[in-house]
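A.B. asks: predicted model and sequence below, questions to follow.
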Amino acid sequence: MTATSTPSRPRPGGPVVGLLVLLWIGGLLAAGWWLFSIGMEQWAASYSPPDAASAELERRASRAGTTLVLVVAGGPLVIALVAYGMRLVRTAVVFLVLTLLLGGPALVLGAAANRDRQPPVPPPSAPGHCVELSGGDTRCPGG
């Protein structure tokens, strides 16, 4: 007696996961292009004196970079969760590993890049009142 194998039916969640993968790749391309175009604007603006427009470009570049990091790290995680919910366990494991391989370094690099973008600490302010110094003439009014 020979064993006949029945062909397995495709899982119903396959097209949904496939669509999510295509959306994730499209999001990666869009966020990467956004960051690239802002970088080109910054490069062109580097030949002019700094002004408010360059500060706005810095803010836009920070937002674009943060968006790219979130798409890189969050896309595979969402796909893994949806695949697991649709009982596509192997697909969920693959995208969970992809989340760890791409998301970990992306989050570390994004945090390192944004650490330098913090506003500088203002210098300590000079005293708001007249301070007399010993050993010399005073420049304080009335004294």
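C.D. replies: Yep, it's here.
A.B. asks: going forward, measure contacts and count neighbours with C-alpha atoms only.
C.D. replies: Noted.
A.B. asks: and the strands in the protein?
C.D. replies: Listed in chain order, the strands found in the chain under DSSP state E amount to none.
A.B. asks: just list what the longest helix along it packs against, helices and strands only.
C.D. replies: The helix spanning the most residues in the chain, taking DSSP state H as the definition, is helix 52-85. Using 3 or more CA pairs under 8 Å, 6 or more residues apart in numbering; DSSP states H and E as the contact definition, the elements that helix 52-85 packs against are helix 14-45, helix 89-98, helix 104-115.
A.B. asks: just name the most buried of those helices.
C.D. replies: Neighbour counts averaged per stretch over the helices and strands packed on helix 52-85 are highest for helix 89-98, at a mean of 17; criterion: mean count of other CA atoms under 10 Å.
A.B. asks: between that helix and helix 52-85, how many degrees?
C.D. replies: In terms of direction (axes from the mean of the first three to the mean of the last three CA atoms, to 10 degrees), helix 89-98 departs from helix 52-85 by 150 degrees.
A.B. asks: and here's the other structure:
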Amino acid sequence: MTLTWTTKPFNALTLTELYTLLQLRSEVFVVEQTCAFQDIDGQDQVAYHLLGHSEAGELVAYTRLFAAGISYPEASIGRVVVSPSTRRYGLGRELLRQSIAAIETLFGAQPIQIGAQLYLQAFYESFGFRQHGQGYLEDGIPHIHMIRA
């Protein structure tokens, strides 16, 4: 599956893009993971948004990208999500590659920190991320901080 990738600051998102990215995040983080949490957290306005659209124009992959000093002292990637209907195509790996490349394009090559769900530790390690500090619970889900130097 080939995707078209777009990176935009919040103010450049169309209403349709904003609606579909919030819909995808809700589908996965709230409904699929049965986690009631405040997804709309006031950070979207200071993030860049990486959108991966299918050939049919459907948003199927997404992340938020932050400059250093916003979420963590390092640049960061968050809200990493692939649509359940397209997970069997390896889009998670492509999404993370695109996210790292976008951070480097936007902010320069630098360390990147993430708050990763613990079950995805090996996935992130395959991209050079390493655990940083102790594990923690976020919204009832085990997480770890990871840094890619």
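C.D. replies: Structure's in. What do you need? Just so it is clear, the structure is predicted and the values come from calculations on it, not from any experiment.
A.B. asks: drop the TM-score for these two in here.
C.D. replies: The TM-score (TM-score structural alignment, normalised by the length of the first structure) is 0.25; 54 aligned residues with a CA RMSD of 4.4 Å.
A.B. asks: mind listing what's buried along the longest helix of the first structure?
C.D. replies: Within helix 52-85 of the first structure, the residues scored as buried using 16 or more other CA atoms under 10 Å are 54, 57-58, 60-62, 64-84.
A.B. asks: right, and Gly110 of the first structure touches Ala64 too?
C.D. replies: No: the pair Gly110 of the first structure / Ala64 is not scored as a contact, 11.0 Å apart, by CA atoms under 8 Å.
A.B. asks: which residues of the second structure fall in strands?
C.D. replies: When secondary structure is read from DSSP E, the second structure shows strands at 4-9, 48-53, 59-66, 75-82, 112-117, 129-131, 136-138, 141-148.
A.B. asks: circling back to that earlier point, relative to helix 104-115, how tilted is the longest helix of the first structure?
C.D. replies: Between the axes of helix 52-85 of the first structure and helix 104-115, defined by the same axes, to 10 degrees, the angle is 160 degrees.
A.B. asks: on that earlier part again, in CSV: the strands of the second structure, plus distance to Arg93 of the second structure and mean neighbour count.
C.D. replies: Output for the strands of the second structure, formatted as CSV (distance: least, CA to CA, whole Å; neighbours: other CA atoms under 10 Å):
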stretch, distance to Arg93 of the second structure, mean neighbour count
strand 4-9, 14, 15
strand 48-53, 12, 23
strand 59-66, 11, 25
strand 75-82, 10, 22
strand 112-117, 15, 22
strand 129-131, 13, 19
strand 136-138, 23, 13
strand 141-148, 15, 19
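A.B. asks: ok, longest helix in the second structure?
C.D. replies: Longest helix of the second structure, by residue count under DSSP H: helix 91-107.
A.B. asks: give me the contacts around that helix.
C.D. replies: Applying CA atoms under 8 Å, 6 or more residues apart in numbering, the contact partners of helix 91-107 of the second structure are 5, 7, 50, 52, 61-63, 65-67, 75, 77, 81-82, 109-110.
A.B. asks: do stretch 115-124 of the second structure as well
C.D. replies: So stretch 115-124 of the second structure is contacted by 78, 130, 135, 141-146 (CA under 8 Å, 6+ apart).
A.B. asks: ok, 7 Å please
C.D. replies: Contacts of stretch 115-124 of the second structure from elsewhere in the structure, counted by CA atoms under 7 Å, 6 or more residues apart in numbering, are 142-146.
A.B. asks: so can I have TSV of those showing distance to Leu95 of the second structure?
C.D. replies: Conversion of the contacts of stretch 115-124 of the second structure to TSV gives the following (distance: CA to CA, whole Å):
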residue	distance to Leu95 of the second structure
Pro142	22
His143	20
Ile144	20
His145	19
Met146	17
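A.B. asks: show me what contacts Leu137 of the second structure?
C.D. replies: Applying CA under 7 Å, 6+ apart, we find Leu137 of the second structure in contact with His143.
A.B. asks: lovely, talk soon.
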